[in-house]
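1. Everything below, folded, please.
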Amino acid sequence: MLSMQLTDDAELRALEPWHAPEFAQHVAAAQDHLLKWLPWSTSAAEEEGAEKLLQRYADAQARDEGRILGIWVGGKLVGGTLFRVWTRSMGTCELGVWLAPEAVGRGLVTRASKVMIDWAFRVRGMHRVEWRCATTNTRSSAVARRLGMTREGVLREAFQLRGVRHDTEMWAILASEWPTKP
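-> Next up, the predicted model:
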């Protein structure tokens, strides 16, 4: 099983369909926070929806088209990271993240994202990792900046969430820009 220590009490590990009860509980507890950014946060707050989402990523991983990992602190699921898009033929993927409000500010998303990006470049030979976030999601933009990504522009009203259109920032980093030492 994949498991990577992020801090003394935090780890990044596979988030699989059998985690659906824990994932649903996590999403339901953080739902007010997650609703601002993530369309799946409503359906995944129920065990059936959580299992469908996790199975979708398990199936995508089996086809080499994506994957999802969770961040646990002290044995409790508090967030995660995923390759929402994985296009091996183009060497391009899109990294996404989420975190419960009680875990914000510890650098967990930045650490987990570094692991994911490093794996995409060094192990899988990807060429480009993208990061998209609403222009109003300043915490997400700050992570992209800390990861050394370049802000490539804004996709105007490109993302619709609960009937409201949002501008989306596009960030990216190329394999040639990623530090050579982990």
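
2. Could you use CA atoms for every contact and neighbour count after this?
-> Fine.

3. how about the strands in the protein?
-> 3-5, 10-14, 67-73, 76-87, 92-99, 128-134, 150-161, 164-174 (DSSP state E).

4. Output those in JSON lines, with distance to K52 and mean neighbour count appended to each entry.
-> Formatted as JSON lines, the strands of the chain follow (distance: least, CA to CA, whole Å; neighbours: other CA atoms under 10 Å):
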{"stretch": "strand 3-5", "distance to K52": "23", "mean neighbour count": "13"}
{"stretch": "strand 10-14", "distance to K52": "16", "mean neighbour count": "21"}
{"stretch": "strand 67-73", "distance to K52": "13", "mean neighbour count": "23"}
{"stretch": "strand 76-87", "distance to K52": "15", "mean neighbour count": "21"}
{"stretch": "strand 92-99", "distance to K52": "18", "mean neighbour count": "21"}
{"stretch": "strand 128-134", "distance to K52": "23", "mean neighbour count": "22"}
{"stretch": "strand 150-161", "distance to K52": "20", "mean neighbour count": "14"}
{"stretch": "strand 164-174", "distance to K52": "25", "mean neighbour count": "18"}
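
5. burial of A142, as a residue count?
-> Residues lying near A142 (other CA atoms under 10 Å) number 12.

6. List the buried residues in the helix with the most length in the chain.
-> Secondary structure of the chain per DSSP state H: the longest helix is helix 47-62. By 16 or more other CA atoms under 10 Å, the buried positions in helix 47-62 come out as 47, 49-51, 53-58, 60.

7. and this one, so I can compare the two:
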Amino acid sequence: MFKYIIDEDLELRLISMEDSDEFFNLIDSNRTHLREWLPWVDGTKSVEDTKNFIKSSMNQYGANNGFQAGIWYMDKIVGIIGLHQLSWYHKNTSIGYWLAEGFQGKGIMTKACRAVIEYIFITLGLERVEIRCADKNFKSQAIPERLGFTKEGVCRNVENLYGNYVNHIVYSVLREEWV
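-> The predicted structure is shown next:
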């Protein structure tokens, strides 16, 4: 299984069925925090829902179409980072992520994104990585900005968050800018 050690406290691991209870408990204990920016939170009502997500993630990885990795900080799952679908023809992908509220402000997500971007460019050999963030989600926007992504523009009313449409800011970095 995919495992990427970032430093002595931080690693990324593909999520597996063994993680389903802990993963669900993390979501459940951060429900209000996560719901502000993630449309799937209300649909995650049980460990079974989490298991279904993990199955889907395992299929995604098996089909060579991206992955979903748990972010493990001091041997505790604190969030997730993953690739949305890969375009092997165009050699691009986009990154999605979330972090439990109590673990923000420690540099965890910046380190996790940096590791995933290295993997995308060096191991997968892709040419472009994109991150999209809601235009009012300033904490999420800080990640690509900190990592030197280019702000490309705004997609208007692109995501329905519980009946409210939000704009996304599109950020990207190219292989030649990173490596």
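
8. still on that earlier bit, and the longest helix of structure 1, how far from the chain's centre?
-> Remark: helix 47-62 of structure 1 is offset 15 Å from the chain centroid, using CA atoms, centre = their mean, to the nearest Å.

9. Mean deviation, it versus structure 2?
-> Aligned to structure 2 and superposed, helix 47-62 of structure 1 gives a mean residue distance of 0.9 Å (mean CA distance after the TM-score superposition for structure 1).

10. That helix vs strand 76-87, what angle?
-> 40 degrees (axes from the mean of the first three to the mean of the last three CA atoms, to 10 degrees).

11. Columns distance to L35 of structure 1 on top of the strands of structure 1, output as TSV?
-> TSV is the format used below for the strands of structure 1 (distance: least, CA to CA, whole Å):
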stretch	distance to L35 of structure 1
strand 3-5	28
strand 10-14	23
strand 67-73	18
strand 76-87	14
strand 92-99	11
strand 128-134	13
strand 150-161	9
strand 164-174	12
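
12. which outside residues touch stretch 111-120 of structure 1?
-> With CA atoms under 8 Å, 6 or more residues apart in numbering as the test, stretch 111-120 of structure 1 has contacts from 6, 12, 71, 81, 95, 97, 126, 129, 147, 178, 182.

13. Repeat that for stretch 8-21 of structure 2.
-> Residues contacting stretch 8-21 of structure 2 (CA under 8 Å, 6+ apart): 1-6, 47, 50-51, 54-55, 57-58, 67-75, 108, 112.

14. Same question for stretch 52-70 of structure 1.
-> 12-17, 20, 44, 77-88.

15. For stretch 98-107 of structure 1, buried residues please.
-> 98-100, 103.

16. now, among these, which is nearest to H33 of structure 1?
-> Distance to H33 of structure 1 across the buried residues of stretch 98-107 of structure 1 (CA to CA) is lowest for A100, with 7.2 Å.

17. who's in contact with the closest one?
-> Counting by CA under 8 Å, 6+ apart, A100 of structure 1 touches 26, 30, 33-34, 78-79.

18. redo that, cut-off 7 Å
-> A100 of structure 1 is in contact with 30, 78-79, counting by CA atoms under 7 Å, 6 or more residues apart in numbering.

19. before we move on, what about F121 of structure 1?
-> F121 of structure 1 is in contact with 127, 175, counting by CA under 7 Å, 6+ apart.

20. before we move on, what about the one 10 residues further on?
-> In this structure, W131 of structure 1 makes contact with 94-96, 144, 170-172, judged by CA under 7 Å, 6+ apart.

21. No more questions from me, cheers.
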